[in-house]
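Q: my questions concern the predicted model and sequence given below.
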Amino acid sequence: MILVFGSSGQVASELRALVPDAVFLGRDKVDLSREADLGPVIERYNPDGIINAAAYTAVDKAEEEEDLALIINAQRPREMARAAHKLGVPLVHISTDYVFDGGGEAAFLPDAATGPLGAYGRTKLRGEEAIQKEGANCAILRTSWVFSAHGANFLKTMLRLSETRDRLTIVADQVGGPTPAAAIADACVKVVRQLKNEPAKSGIYHFSGAPDVSWAQFAREIFYQAGRKVHVEDIPTSDFPTPARRPLNSRLDCRSLSVFGLDRPDWKAGVADTLTKLGVNS
């Protein structure tokens, strides 16, 4: 049995469809901001593997709530890793491109120097470090620009705006790989199952959609596939200030994930699948 932390988020929702026999611990069952220690909770379920699909992801709000983000993104993952190590079961933990400073144009390798620009990235990096210190059989999957038919994400925001707007200004100097949540869920399951028998594969990996594009290019493809006539005007990040700084370069080198038999997913196909799930036809 796989134990999943998270229930209603994008990846957790896709995991529900993929592994319906898994046990999902959402906020209604385990509040990661309040739980004293996850160890006894995990030991009670005695799982064969653990997937952490829960996180504090409010990037801008984290600038004001870094302590809370640190509890959810670092302290709780540490407890998951400690319990996983004690039980001798694998853990897959989802992390983010925000652990990097976004400099340059080359894709970041998993062992590249980190340098988060804001509170969210700092807390996610602390979570990675905490997990590794526990010595668990664990794979950390850094991903980027997640989208799906669930929750709030860029694709759904673009569709909503296109209902009342025929022109939009979209940032064009941030580049990364949009990633379907369904592909992340599939990767998590395949990785956790392989780690059970091949703990030597533990480590940090990157998993993002291909090809790399800007937010503006991503938006154009969404509108094209959805049949929405919206003109997208490219703007620099400086024209769209936010409380938290975003990395300009979110390209992730995903080649090492081939040890699990995984390739970068085609995000354009992911857009088509998501639009179908949302009942949006071009």
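A: Sure thing, it's come through. Numbers count the residues shown, from 1 in each chain.
Q: only C-alpha atoms from now on, for both contacts and neighbour counts.
A: Noted.
Q: how about the strands in the stretch 1-150 of the chain?
A: 2-5, 23-25, 49-52, 91-96, 138-143, 146-147 (DSSP state E, counting those that start in this stretch).
Q: C-terminal to the shortest one, what's the next element?
A: This means strand 146-147. Using DSSP states H and E, the helix or strand that follows strand 146-147 in sequence is helix 154-162.
Q: buried set for that following helix?
A: Counting neighbours by 16 or more other CA atoms under 10 Å, one finds that the buried residues in helix 154-162 are Phe154, Leu155, Lys156, Met158, Leu159, Ser162.
Q: then stretch 87-99?
A: When neighbours are counted by 16+ other CA under 10 Å, the buried residues of stretch 87-99 are found to be Leu87, Val89, Pro90, Leu91, Val92, His93, Ile94, Ser95, Thr96, Asp97, Tyr98, Val99.
Q: okay, one more to line up with it:
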Amino acid sequence: MTLLVTGANGQLGQELVRLGNDSVNIIGYGREHLDFTSLSQCRETVAAVRPDAIIHTGAYTAVDKAESDSDEAYRVNAIGTRNLTLAANEIGAKLCYLSTDYVFDGTASQPYNEYDNTNPQSVYGKSKRAGEVLLQSIGHRYFIVRTSWVYGNYGNNFVKTMMKLATERDSISVVHDQVGSPTYTYDLGRFLIELVQTEAYGIYHASNTGTCTWYEFAQAIFQESGLSMQVEPCTTEQFPRPAPRPAYSVLDHSAIRQNGLQDLRPWREGLRAFLKEMSI
């Protein structure tokens, strides 16, 4: 099976490329080789590679910057997804689109089901939702996978930031009123590769299982890594940001259960595995 991965220089894209094996040939393209905001480039590249499936991880992910740069966020996240969908349709390839917990408003008190109404509050969330809508409107064989709080070996992320701060200061404040599920790129990548080998099309929620606040996540990082740091809880209001974050974005994995797929391991186990790999 041949998989084409977009956004191959990104956090998840780099992880996916590394997960190729004898039975799954993974071709990763960053923006310099595939600008998916160009419909003609999408058509040419997909027709040349002729992948069995495309895993579309490329995205505009600057959440706060998107608030003042909405045209670019929509061009990348919505129009880019449409372009890849059209190109995939032309050769009969499957398309797997990575979406986000930010498509929800965060006012729920129980985990969001795949079929719950979306209500994104930020430009980033709205542009990712627009990508979902376009894919659902014109796609033939597609998967939409929403995930949350992603971290891994590549790029910048919360875990790396916390570990860096541990070398620079003795105490930090971390928000304690946002609840979600951290997701390790290795675990997410393995799930995506399993998923695109099926015909079980539709919307999926995929994150490491279990929940925590950012404050609890930070505490776990320091505990598991053996680093000394005083962590103080604070509120979202104490750290104002241009883009609103969902206060509660726990994702229910009903589609994974209903389709008999392997769920992702608990988030703390994923964190432990990541820290172990980082120390090798």
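A: Structure received. Source: prediction; values computed, not measured.
Q: superposed, what's their TM-score?
A: TM-score for the superposed pair, counting by TM-score structural alignment, normalised by the length of the second structure: 0.94. Supporting figures: 275 aligned residues with a CA RMSD of 1.5 Å.
Q: can you give me the helices in the second structure?
A: Listed from the start of the chain, the second structure has helices (DSSP state H) covering 11-18, 39-49, 70-74, 80-91, 123-138, 158-165, 185-195, 214-225, 254-258, 267-279.
Q: look up the average distance of the fifth one to its aligned counterpart in the first structure.
A: Just to be clear, that refers to helix 123-138 of the second structure. Superposing on the first structure places helix 123-138 of the second structure at an average distance of 0.3 Å from its equivalents, by mean CA distance after the TM-score superposition for the first structure.
Q: would you check the span in the first structure matched by that helix?
A: Alignment of helix 123-138 of the second structure against the first structure: residues 119-134, by TM-score structural alignment.
Q: list the buried residues in the matching stretch.
A: For stretch 119-134 of the first structure, burial by neighbour count (16+ other CA under 10 Å) applies to 119-128, 130-132, 134.
Q: aligned to Gly155 of the second structure, what sits in the first structure?
A: With TM-score structural alignment as the criterion, Gly155 of the second structure pairs with Gly151.
Q: on that earlier part again, dump the strands of the stretch 1-150 of the first structure to CSV, plus distance to Leu262 of the first structure.
A: CSV is the format used below for the strands of the stretch 1-150 of the first structure (distance: least, CA to CA, whole Å):
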stretch, distance to Leu262 of the first structure
strand 2-5, 20
strand 23-25, 24
strand 49-52, 17
strand 91-96, 15
strand 138-143, 12
strand 146-147, 17
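Q: right, and those strands - which one's nearest Arg16 of the first structure?
A: strand 23-25 (8.0 Å; CA to CA).
Q: which helices and strands does the closest one pack with?
A: Helices and strands in packing contact with strand 23-25 of the first structure are listed as strand 2-5; criterion 3 or more CA pairs under 8 Å, 6 or more residues apart in numbering; DSSP states H and E.
Q: mind listing residues that contact the strand it packs on?
A: Outside of strand 2-5 of the first structure, the residues within contact range by CA atoms under 8 Å, 6 or more residues apart in numbering are 12, 21-26, 45, 47-54.
Q: mean shift of it relative to the second structure?
A: Aligned to the second structure and superposed, strand 2-5 of the first structure gives a mean residue distance of 0.8 Å (mean CA distance after the TM-score superposition for the first structure).
Q: in that strand, what counts as buried?
A: Within strand 2-5 of the first structure, the residues that qualify as buried by neighbour count (16+ other CA under 10 Å) are Ile2, Leu3, Val4, Phe5.
Q: go on, stretch 251-259 of the first structure?
A: For stretch 251-259 of the first structure, by 16+ other CA under 10 Å, it's Arg251, Leu252, Asp253, Cys254, Ser256, Leu257.
Q: roughly how far does the third one sit from Ala106 of the first structure?
A: The reference is to Asp253 of the first structure. Asp253 of the first structure sits 9 Å away from Ala106 of the first structure when distances are taken as CA to CA, to the nearest Å.
Q: repeat that for Ala130 of the first structure.
A: In this view, Ala130 of the first structure and Ala106 of the first structure are 27 Å apart by CA to CA.
Q: okay, the buried residues of stretch 119-134 of the first structure in TSV with distance to Arg228 of the first structure next?
A: Putting these into TSV (distance: CA to CA, whole Å) gives the following:
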residue	distance to Arg228 of the first structure
Ala119	36
Tyr120	33
Gly121	34
Arg122	38
Thr123	38
Lys124	36
Leu125	38
Arg126	41
Gly127	40
Glu128	40
Ala130	45
Ile131	44
Gln132	45
Glu134	49
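Q: ok so, going back, surely the match of Gly155 of the second structure is in contact with Gln10?
A: Yes: Gly151 of the first structure lies in contact with Gln10 (CA atoms under 8 Å); the separation is 6.0 Å.
Q: Met164 of the second structure -> the first structure?
A: Quick fix: residue 164 of the second structure reads Lys, not Met. Per TM-score structural alignment, Lys164 of the second structure is aligned with Arg160.
Q: nearest to Leu168 of the first structure, out of the contacts of strand 2-5 of the first structure: which one, please.
A: Taking CA to CA as the measure, Leu168 of the first structure lies nearest Ala12 of these, at 30.8 Å.
Q: hmm, that closest one is touching Val19, no?
A: No: using CA under 8 Å, Ala12 of the first structure is not in contact with Val19, being 10.1 Å away.
Q: neighbour count for the two, which is higher?
A: Neighbours were counted for Ala12 of the first structure and for Val19 using other CA atoms under 10 Å; Ala12 has more, 26 against 14.
Q: next up, the contacts around the more buried one.
A: Here Ala12 of the first structure is in contact with Val4, Phe5, Gly6, Ala53, Ala54, Ala185 (CA under 8 Å, 6+ apart).
Q: one more time with 10 Å
A: Each residue near Ala12 of the first structure by CA atoms under 10 Å, 6 or more residues apart in numbering is listed here: 4-6, 18, 24-26, 51-54, 150, 181-182, 184-185.
Q: now His56 of the second structure
A: Residues in contact with His56 of the second structure (CA under 10 Å, 6+ apart) are 4-8, 13, 36, 80-81, 84-85, 95-99, 144.
Q: could you find the counterpart of it in the first structure?
A: Across the two structures, His56 of the second structure finds its equivalent in Asn52 of the first structure, going by TM-score structural alignment.
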